[in-house]
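Participant: can you look at this prediction? I've put the sequence above it.
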Amino acid sequence: MKRIAIIMVDDDEIARVLFEDAVEEAREYVKDISFSVDGVDLLERLRRQGEYASMEEEALPDLVVLDLSMPRMDGYQLLEELGKDKAFENIPIVVMSTTSDEQEVKRCYSLGAAGFIVKPASMEERLKAVKSLASYWSNIMAVPRRVSY
């Protein structure tokens, strides 16, 4: 079984902690979890710019989990930016948001999202969602091999 590396992009610290707690229940599928606080932060990380310029080379993530409502660069803008950059075109991006508005969901898919999950309200449902997400992307989906960045 392949274990995946996930980057979650969310400015809400509580959401990040809850996601990390849920990932602990899915460790059989996840080898690494890291976080970015908004779209600008993720782009700088992937492109090795700003505070990430001196980071050692590492593989691109196998999956990005993205919130929509963030400062500086929101999820929609990040989807657009990542879609323009050939270096990141094969990274699946799953939106995890509190909205269930059909137009918002359609917009995310039109911008290249590989999936959309409405954030579950209960911790039990969140655990199930994260475990299902990790299992799906580690065992079922075939994605191109990642190169270093």
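Facilitator: Great, that's in hand.
Participant: could you use CA atoms for every contact and neighbour count after this?
Facilitator: Will do.
Participant: OK, contacts around residue 147?
Facilitator: Residues counted as contacts of residue 147 (CA atoms under 8 Å, 6 or more residues apart in numbering) are 59, 60.
Participant: please apply the same query to residue 12.
Facilitator: The contact partners of residue 12, by CA under 8 Å, 6+ apart, come to residue 37.
Participant: separation between it and residue 105?
Facilitator: Applying CA to CA, to the nearest Å, the value for residue 12 to residue 105 is 20 Å.
Participant: isn't residue 131 right next to residue 26, touching?
Facilitator: Yes: look at residue 131 against residue 26 with CA atoms under 8 Å: they come within range, at 5.1 Å.
Participant: strands of this protein, start to end?
Facilitator: Per DSSP state E, the chain carries strands over the ranges 4-9, 30-36, 63-66, 93-97, 115-118.
Participant: of those strands, which stretch is the most buried?
Facilitator: With neighbours defined as mean count of other CA atoms under 10 Å, these peak in mean count at strand 63-66, which reaches a mean of 24.
Participant: show residues contacting it.
Facilitator: Outside strand 63-66, the residues that touch it by CA under 8 Å, 6+ apart are 4-10, 75, 91-97, 137.
Participant: alright, now check it against this:
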Amino acid sequence: MNRIGIETTQYHVLAVDDSIIDRKLIERLLKTSSYQVTVMESGVKALEYLGLLDDHDENINANSNFKYSTTGNHNEIEVNLIITDYSMPGITGYDLLRKIKESRVLKDIPVVMMSSENVPSRINSCLEQGAEEFFLKPVQQSDVNKLKPHLMRGKLGKENVINKR
């Protein structure tokens, strides 16, 4: 709550892209819209951050110092939306999407995919796997403006899960 008693919500977005240029662009656009942003340069790092890395995934990145499982405690991480590039080395954005949607704890977090390639079959596959949106790069402010309804729905979904406990 702020000083006059009105609740203000700052949404936390996890942005994943292997391109530093695209990461900086999406981070700037999200921060301009007053979102808290955490950026990751790979699907492996995002899985580590979310606590979804398993032994198979860890083998993809031998430099990893972290080891989590889907049974770990995710409550300290409050992520309201994930936006990820489709094409990344190692764990792709599509793999990341699937792992999030398979997670009992994180499946309600909205996921938005982005790609510089306009491939209809790829877009359809992502939407069928549970992605909320598919943006073509470069991401624009008008794209970021489409995130708010997904963020609000994700927040409400999480509160409903907490209230049912």
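Facilitator: Looks like it arrived, so ask away. Not measured: the values here are computed from a predicted model.
Participant: where does the TM-score land?
Facilitator: Once superposed, chain against chain, the TM-score is 0.77 (TM-score structural alignment, normalised by the length of structure 1); 137 aligned residues with a CA RMSD of 2.6 Å.
Participant: just give me the match in structure 2 for residue 87 of structure 1.
Facilitator: Mapped onto structure 2 by TM-score structural alignment, residue 87 of structure 1 lines up with residue 105.
Participant: next: residue 107 of structure 1.
Facilitator: Using TM-score structural alignment, the equivalent of residue 107 of structure 1 in structure 2 is residue 125.
Participant: could you do residue 38 of structure 1 as well?
Facilitator: Using TM-score structural alignment, the equivalent of residue 38 of structure 1 in structure 2 is residue 42.
Participant: mind listing what that match touches?
Facilitator: Residues in contact with residue 42 of structure 2 (CA under 8 Å, 6+ apart) are 16, 17, 18, 88, 89, 90, 91.
Participant: tell me the counterpart of the last one in structure 1.
Facilitator: I take that to be residue 91 of structure 2. So residue 91 of structure 2 corresponds to residue 73, using TM-score structural alignment.
Participant: likewise the second one?
Facilitator: Taking TM-score structural alignment for the superposition, residue 17 of structure 2 sits opposite residue 10 in structure 1.
Participant: I figured its match hits residue 40, correct?
Facilitator: No: using CA under 8 Å, residue 10 of structure 1 is not in contact with residue 40, being 11.3 Å away.
Participant: which one of the two is surrounded by more residues?
Facilitator: Using other CA atoms under 10 Å as the criterion, residue 10 of structure 1 and residue 40 rank with residue 10 on top: 26 against 18.
Participant: roughly how far does that one sit from residue 145 of structure 1?
Facilitator: Distance, residue 10 of structure 1 to residue 145 of structure 1, by CA to CA: 25 Å.
Participant: try residue 36 of structure 1
Facilitator: Distance of residue 36 of structure 1 to residue 145 of structure 1, given as CA to CA: 22 Å.
Participant: for the closest residue to residue 117 of structure 1 other than its chain neighbours, give its distance to residue 58 of structure 1.
Facilitator: Excluding its sequence neighbours, the residue lying closest to residue 117 of structure 1 (CA to CA, 6 or more residues apart in numbering) is residue 96, at 4.7 Å. Applying CA to CA, the value for residue 96 of structure 1 to residue 58 of structure 1 is 25 Å.
Participant: same check on residue 110 of structure 1?
Facilitator: Residue 110 of structure 1 sits 29 Å away from residue 58 of structure 1, going by CA to CA.
Participant: residue 112 of structure 2 touches residue 131, doesn't it?
Facilitator: Yes: assessed by CA under 8 Å, residue 112 of structure 2 is found in contact with residue 131 at 5.5 Å.
Participant: just checking, what's the longest helix in structure 2?
Facilitator: Assignment by DSSP state H gives helix 148-164 as the longest helix of structure 2.
Participant: what are the ranges of the helices in structure 1?
Facilitator: Assigned by DSSP H, the helices in structure 1 fall at 13-24, 39-47, 75-84, 102-110, 123-135.
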